[in-house]
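# coordinates only, sequence not included:
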């Protein structure tokens, strides 16, 4: 059930979300156990040696976002992006500047090479414009190249940019003017705290948000080792449609997107192909919840389980339920063990019920 938080509740929510070594998975487990963020904060010293930021810091972030013309939206609130909210362990709070209602409309992400060819840039801009005219909200990552072209194409009808850093640190600097125009005519969102400067390890999280708020993802020129392929992989795991535009086999910038088509991604040549692939209804979400992840009363994880999970973790995100399958252990027990690991600084939880080795979270 969604509800709007009062200011004291919002302050507590932000404090818990910004506590070091508390990622989305641990956050949601604490809420499930203690019912409110305030109660979880009160219990925190009894269950760990973690210290939440002071209330004044949370208030400063809330007020700072509002001073930019934005607001912080908790995942329990009605204005939170609906598709993102359906995933396991969604980002506890996101900052939004602009029209958050754009994310309640049908959405599709267009992403691709930062060094896109002229043909790819023109194609991205044209397809984005046509999708916008058809009533879809185009989402992208505000990067150079294909992302910027997609935003420009959909600027008149409303586009959403997802940042890797805080709302006050758009990246890259050369897209500042585009960023400002999107804030006026569309929306910019970020999971990162206000003041956070984007680092390389933050971009995969941004990519998971891009696919998480979208019904489908279109890849336009992506090399074999490309952040766009991370977005495509996240989209597939989230139950989103994955589409790709074919490129020249002689151009390394198209090898990744061509490989996606070989692997089953829908080949698209225009906006009509994208609309046809999305169909009339929302795509079904991946059935992550093979077991309850956030029971209010969860027994401690079996001895040795945290160590086994730690050995399986790497910088590459893996979903809790995939760990459960590998270990032949209930998902709730795996989630409990991950909470223990994260609080000890030995793992990081990520939006959507994913986990990775320590260092994959903001901080």
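Sure thing, it's come through. Remember, it's a predicted structure, so these values are computed and weren't measured experimentally.

# Every contact and neighbour count from this point should use C-alpha atoms.
Will do.

# so which strand or helix has the closest residue to residue 312 other than its chain neighbours?
By the measure of CA to CA, 6 or more residues apart in numbering, the closest residue to residue 312 outside its immediate chain neighbours is residue 323, 8.0 Å from it. Applying DSSP states H and E as the criterion places residue 323 in helix 320-327.

# for comparison:
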């Protein structure tokens, strides 16, 4: 189990900055542009689709997605981003994959992305540790996206952290009577709705046109492979694509431009 004293400015926004964090995975993700996505553990189908789309499109422009590894919106956000482009903040010891239903997902993130915890190995999640986890999720993101939340939910407590930290908050537009927590935020002018995913994602990077699915090389690069693996598979074609601006190398991985 590894631990590190992370010298990143985002943690300064917390009420009590952790002295160190336990981690598994790629700490380079901490120094990428990051967006936090949270929401209900029982999202509507609309919420599921939009959460996945937002996370996926943000990852395509090089933005790392931060969430809490929980069921529902959290898991969908992690999957939408892809394991190599996401940070899961745990409410338990770094050695525990909680909740069990997300065991496989968290294992993939440990290997390809990054899991973080403020808690010693073996520590089981408690009511208060979820609150601590939520503050760290919010602190790490440049902005907070809440795709669905009822009043008095854990997500709305996270919103309080975001407001205290001066973070911009974004939500999905929902019908009256649905996701009443986020609808209230809109009514009170505390959040901005995402009406167009492409326009929103454009604030974080260049939005690419659709990938030519008939080209296996572009499909391969869209998976953000490790640079050495890409060179081994495609050789000179990788160098040519980099020179022509088709790809970039970010943190040791190939990224389509």
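Looks like it arrived, so ask away. The structure displayed is predicted, hence computed values, not measured ones.

# just to revisit the earlier point, so the helix holding residue 323 of structure 1 matches what in structure 2?
Alignment of helix 320-327 of structure 1 against structure 2: no match, by TM-score structural alignment.

# If you compare the directions of the helix or strand following that helix and helix 320-327, what angle comes out?
Sequence-wise, the next helix or strand downstream of helix 320-327 of structure 1 (DSSP H and E) is helix 331-343. Counting by axes from the mean of the first three to the mean of the last three CA atoms, to 10 degrees, helix 331-343 of structure 1 lies at 110 degrees to helix 320-327.

# Against which helices or strands is helix 331-343 of structure 1 packed?
helix 24-34, helix 305-312, helix 320-327, strand 348-350 (3 or more CA pairs under 8 Å, 6 or more residues apart in numbering; DSSP states H and E).

# Buried residues, the helix holding residue 323 of structure 1. List them.
320-321, 323-324 (16 or more other CA atoms under 10 Å).

# how close does the residue nearest to residue 312 of structure 1 get to residue 310 of structure 1?
Distance, residue 323 of structure 1 to residue 310 of structure 1, by CA to CA, to the nearest Å: 11 Å.

# Kindly report the same for residue 160 of structure 1.
From residue 160 of structure 1 over to residue 310 of structure 1 (counting by CA to CA), the distance is 36 Å.

# ok, now residue 327 of structure 1?
Applying CA to CA, the value for residue 327 of structure 1 to residue 310 of structure 1 is 12 Å.

# Likewise for residue 91 of structure 1?
22 Å.

# How about residue 265 of structure 1?
On the measure of CA to CA, residue 265 of structure 1 and residue 310 of structure 1 end up 32 Å apart.

# Neighbour count: the two, which is higher?
More neighbours surround residue 265 than the other of residue 265 of structure 1 and residue 310, with 21 against 17 (other CA atoms under 10 Å).

# How about the contacts made by that one?
Going by CA atoms under 8 Å, 6 or more residues apart in numbering, residue 265 of structure 1 touches 241-244.

# Mind checking which of the residues you listed are in strands?
Counted as lying in strands by DSSP state E, out of those, are 241-244.

# on that earlier part again, most surrounded residue in the contacts of residue 265 of structure 1?
Within these, neighbour counts (other CA under 10 Å) peak at residue 244, which reaches 29 neighbours.

# so what corresponds to that residue in structure 2?
Under TM-score structural alignment, residue 244 of structure 1 pairs with residue 171 in structure 2.

# about what we covered before: for the ones in strands among the contacts of residue 265 of structure 1, give me JSON lines that also has distance to residue 260 of structure 1.
Shown next, in JSON lines, are these (distance: CA to CA, whole Å):
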{"residue": "241", "distance to residue 260 of structure 1": "12"}
{"residue": "242", "distance to residue 260 of structure 1": "8"}
{"residue": "243", "distance to residue 260 of structure 1": "8"}
{"residue": "244", "distance to residue 260 of structure 1": "7"}
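
# The lengthiest helix in structure 1: which residues count as buried?
The longest helix of structure 1 (DSSP state H) is helix 118-133. Buried residues in helix 118-133 of structure 1, counted by 16+ other CA under 10 Å: 120-132.

# cool, stretch 84-103 of structure 1 as well?
Neighbour-count burial for stretch 84-103 of structure 1 [16+ other CA under 10 Å]: 84-85, 87-100, 102-103.

# try stretch 305-323 of structure 1
For stretch 305-323 of structure 1, by 16+ other CA under 10 Å, it's 305-306, 309-310, 313, 317-321, 323.

# Out of those residues, the closest to residue 190 of structure 1 would be?
Closest to residue 190 of structure 1 out of the buried residues of stretch 305-323 of structure 1 is residue 317 (19.3 Å), distances taken as CA to CA.

# Can you tell me the element the aligned partner of residue 158 of structure 2 in structure 1 falls in?
Using TM-score structural alignment, the equivalent of residue 158 of structure 2 in structure 1 is residue 231. Taking DSSP H and E as the criterion, residue 231 of structure 1 maps to helix 227-237.

# Please report the distance of residue 238 of structure 1 from residue 217 of structure 1.
Counting by CA to CA, the gap from residue 238 of structure 1 to residue 217 of structure 1 is 11 Å.

# Where in structure 1 does stretch 60-80 of structure 2 fall?
Using TM-score structural alignment, stretch 60-80 of structure 2 pairs with 133-153 in structure 1.

# For residue 249 of structure 2, pull up the helix or strand it's in.
Going by DSSP H and E, residue 249 of structure 2 is in strand 247-250.

# got the residue ranges for the strands in structure 2?
Going by DSSP E, structure 2 shows strands at 2-4, 21-25, 34-38, 64-67, 86-89, 114-117, 143-146, 168-171, 192-193, 247-250, 253-256.

# most tightly surrounded among those?
strand 64-67 (a mean of 31; mean count of other CA atoms under 10 Å).
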